[in-house]
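Engineer: following is a predicted model, sequence given first.
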Amino acid sequence: MLVLLPPSEGKAGAARGRPLAWESLSLPALTEARARVLDELVELCSGDPDKAREVLGLSEGQSDEVARNAGLRTAPTAPAGAVYTGVLYDALGLASLSPAAKRRAGRALLVFSGLWGALRIGDRIPAYRCSGGVKLPGLGPLAGHWRGPLGEVLPEVAGAGPVLDLRSAAYAALWRPTGALAERTLTVRVLQERLVNGTPKRSVVSHFNKATKGRLVRDLLEAGPLPRRAGHVAGALRELGHRVEEDPAAPGRLDVVVTEV
């Protein structure tokens, strides 16, 4: 089973550690595409800071992010699972997983990134700022840059098992499964159910869907061997106490219903 995750906008920078070593990153076939993005990003952030903030969608108060990007080649690195922070990763709690669950996480989790394309959680990277929706001056939209390289690499990485796609729209645009792999890919929609004048009403959860998705992944990792078939994923989540519904009109989507977010 492969679990596709978005990164986090906020990232925890390492205080010390060796700089980036390309050869140490997983999915080495992506090295050339990664290097092109990094070169463009460093060049952009080493020049006019106002232009860099505009391209990256940052405010004046985030000028430190521009300076950090300019120093990416020599910045200290840490495992991606420690660099990415935020609601989903807080709920996932990688550091507190059991040893067996950590091993499963290392094999199953794949984090998408505007800079790196896709990473394993053990890959050592510096903290950076470059969302998947960015359009770099020399490369254009990052979704277009990554679609080809990821399309060549990821079908083999996914293998014959199910794919649980928990990415946000900006990162789903970097690569979309096709063919038989698409048929084994499941997405999750989080719905909050509340009583309104005594009648149950449902609404799509936005921000806090990340926490629910983090808990889903954590529970699967801790439960034992991950499901090997797409048709077993919903049942596995139900056994773990999650309320999961399937809609025949929307094959491949799992609706997770929560009453608290």
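Structural biologist: Here it is on my side, so go on. Fair warning: this is a prediction, and the values are worked out from it, not measured in the lab. Numbering: from 1, shown residues only.

Engineer: hey, let's count contacts and neighbours off CA atoms from now on
Structural biologist: Will do.

Engineer: check contacts around V233.
Structural biologist: Neighbouring residues of V233 by Cα atoms under 8 Å, 6 or more residues apart in numbering: P227.

Engineer: where's K201, which helix or strand?
Structural biologist: In this structure, K201 sits in strand 199-204 according to DSSP states H and E.

Engineer: without its sequence neighbours, what residue ends up closest to A230?
Structural biologist: Closest residue to A230 apart from its sequence neighbours, by Cα to Cα, 6 or more residues apart in numbering: P162 at 4.7 Å.

Engineer: tally up the residues packed near that neighbour, please.
Structural biologist: Residues lying near P162 (other Cα atoms under 10 Å) number 24.

Engineer: what are the contacting residues of stretch 77-97?
Structural biologist: Under the criterion Cα under 8 Å, 6+ apart, residues 7-14, 16-20, 102, 119-127, 208, 210-215, 217-218, 222 lie in contact with stretch 77-97.

Engineer: over to stretch 30-42?
Structural biologist: 22, 69-72, 115-117, 136-139, 145-146, 149-150, 153.

Engineer: show me which of the residues you listed are buried.
Structural biologist: 22, 69-70, 72, 115-117, 136, 145-146, 149-150 (16 or more other Cα atoms under 10 Å).

Engineer: restricted to helices, list these.
Structural biologist: Among these, DSSP state H puts 69-70, 145-146, 149-150 in helices.

Engineer: name the nearest of those relative to A173.
Structural biologist: W146 (9.0 Å; Cα to Cα).

Engineer: helix, strand, or coil at the nearest residue to the closest one once chain neighbours are set aside?
Structural biologist: Among residues not flanking W146 along the chain, L174 sits closest, at 5.6 Å (Cα to Cα, 6+ apart). Following DSSP: H, G, I helix; E, B strand; the rest coil, the label given to L174 is coil.

Engineer: dropping in the other structure now:
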Amino acid sequence: MLIVLPPSETKRDGGSGGALDFAALSHPRLTAKRRALTRRVSRLARTPDEMMARLKLGQKLAFEVERNRTLSTAPTMAAMDRYTGVLYEALDAPSLSPEARAFAESHVRIHSALFGLLGAGDPIPAYRLSSNARLGEPTLKVSWSSAVSKEFEAHRGELVLDLRSESYVALGPIPPTTPSYFLRVVTTGEDGAQRALNHFNKKGKGTLARAIVENGLDFADVDALIAWGRASGHHLSLAPNGELLLLV
């Protein structure tokens, strides 16, 4: 089983690991693209005004330019610890047990606009690059879409739970040959109708991901995942369109 998470715009500073080592990252077939994109971003960061305009950053986020300029020399930490924000606060990776962290390292992937598909334990620096960043040609979609899809294709025998946003799905669609389910977090309104959540869907995704990681269960198929959810208080169901719904 793979659990695929989106990244977060916000990230922790620092890290106890050494400088970025592409050989230490999962999915080594992405190394060439990672190197090329890292060089592009670092070069662009030498012109702060240009980088801020392309990333649509205000003055309060000017420090992000320096993060991008020093990508190759900054300290690293595990990706699941690096990212912050609502989803990652709910996942709370730093508080996971050693056994749960080991499970996450094997079964959780994070889809980064800069590095492509990462393992949860991969050591990365802090950076700023969103899925809609305009870096010129090639675009992020051209850079990543086919390459990331091929990485998913290599897991076609596994259940894939896709917790990404639509913008990151576009940067690496999961092939039809891989049994995958896009998770949509919904709530029930006063009229009884189910509606998708926006901001608070991130908390639901993070909470579910943590529960799966803590249980350490490698679900063989979606039916087993739904049955576990019912027994553990996570209300999962399949929608007619094939999406997996999480009712909160």
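Structural biologist: The structure has been received and is ready for your questions. Everything numeric here is computed off the predicted structure, so don't read it as measured data.

Engineer: looks to me like R18 of structure 1 is in a helix.
Structural biologist: No. Using three-state DSSP, the secondary structure at R18 of structure 1 is coil, not a helix.

Engineer: residues in contact with the nearest residue to it once chain neighbours are set aside?
Structural biologist: Once flanking residues are discounted, R18 of structure 1 sits nearest to P76: 5.2 Å by Cα to Cα, 6+ apart. Counting by Cα under 8 Å, 6+ apart, P76 of structure 1 makes contact with 13-20, 125-126.

Engineer: just to revisit the earlier point, what's the counterpart of the residue nearest to W146 of structure 1 in structure 2?
Structural biologist: By TM-score structural alignment, L174 of structure 1 lines up with L171 in structure 2.

Engineer: and if you look at T187 of structure 1?
Structural biologist: Using TM-score structural alignment, the equivalent of T187 of structure 1 in structure 2 is F182.

Engineer: that match belongs to a strand?
Structural biologist: Yes. Applying three-state DSSP, one finds F182 of structure 2 inside a strand.

Engineer: residues in contact with the residue nearest to it when sequence neighbours are not counted?
Structural biologist: With sequence-adjacent residues excluded and distances taken as Cα to Cα, 6+ apart, F182 of structure 2 is closest to D162, at 4.6 Å. By Cα under 8 Å, 6+ apart, the contact list for D162 of structure 2 reads 3-5, 180-183.

Engineer: surely G144 of structure 1 meets A172?
Structural biologist: No. Counting by Cα atoms under 8 Å, G144 of structure 1 does not reach A172; the two are 11.8 Å apart.

Engineer: the two: who's more crowded?
Structural biologist: Shown here are G144 of structure 1 and A172; by other Cα under 10 Å, A172 has more neighbours (18 against 14).

Engineer: name the nearest residue to S180 of structure 2, sequence neighbours excluded.
Structural biologist: Closest residue in space to S180 of structure 2, ignoring its immediate chain neighbours: V160 at 4.4 Å, by Cα to Cα, 6+ apart.

Engineer: and that neighbour, what pairs with it in structure 1?
Structural biologist: Checking TM-score structural alignment: V160 of structure 2 goes with V163.

Engineer: cool, and I226 of structure 2?
Structural biologist: Match for I226 of structure 2 (TM-score structural alignment): A234.

Engineer: contact partners for its match?
Structural biologist: 244-245, 254.

Engineer: ok, E60 of structure 1 to A172 of structure 1 distance?
Structural biologist: 29 Å (Cα to Cα, to the nearest Å).

Engineer: er, G10 of structure 1 I mean
Structural biologist: From G10 of structure 1 to A172 of structure 1 the distance is 19 Å (Cα to Cα).

Engineer: before we move on, what about S59 of structure 1?
Structural biologist: Distance of S59 of structure 1 to A172 of structure 1, computed by Cα to Cα: 25 Å.

Engineer: from the buried ones among the contacts of stretch 30-42 of structure 1, which is closest to K201 of structure 1?
Structural biologist: Using Cα to Cα, these come closest to K201 of structure 1 at G117, 38.3 Å.

Engineer: skip the chain neighbours and tell me the closest residue to the closest one.
Structural biologist: Nearest one to G117 of structure 1, counting by Cα to Cα, 6+ apart, is W146 at 6.3 Å.

Engineer: kindly report the same for V188 of structure 1.
Structural biologist: L254 is the one closest to V188 of structure 1 (Cα to Cα, 6+ apart), at 4.8 Å.

Engineer: which residue in structure 2 lines up with that neighbour?
Structural biologist: Aligning on TM-score structural alignment places L254 of structure 1 opposite L244 in structure 2.

Engineer: which residues touch its match?
Structural biologist: L244 of structure 2 makes contacts with 181-184, 236-238, as judged by Cα under 8 Å, 6+ apart.

Engineer: circling back to that earlier point, among the contacts of P76 of structure 1, which two are most distant?
Structural biologist: Between any two of the contacts of P76 of structure 1 (Cα to Cα), the greatest distance is 14.0 Å, for A15 and L20.

Engineer: more neighbours, those two?
Structural biologist: L20 (19 against 9).

Engineer: so where do the helices sit in the stretch 151-261 of structure 1?
Structural biologist: Using DSSP state H, counting those that start in this stretch, the helices of the stretch 151-261 of structure 1 run over 169-172, 179-183, 209-223, 233-239.
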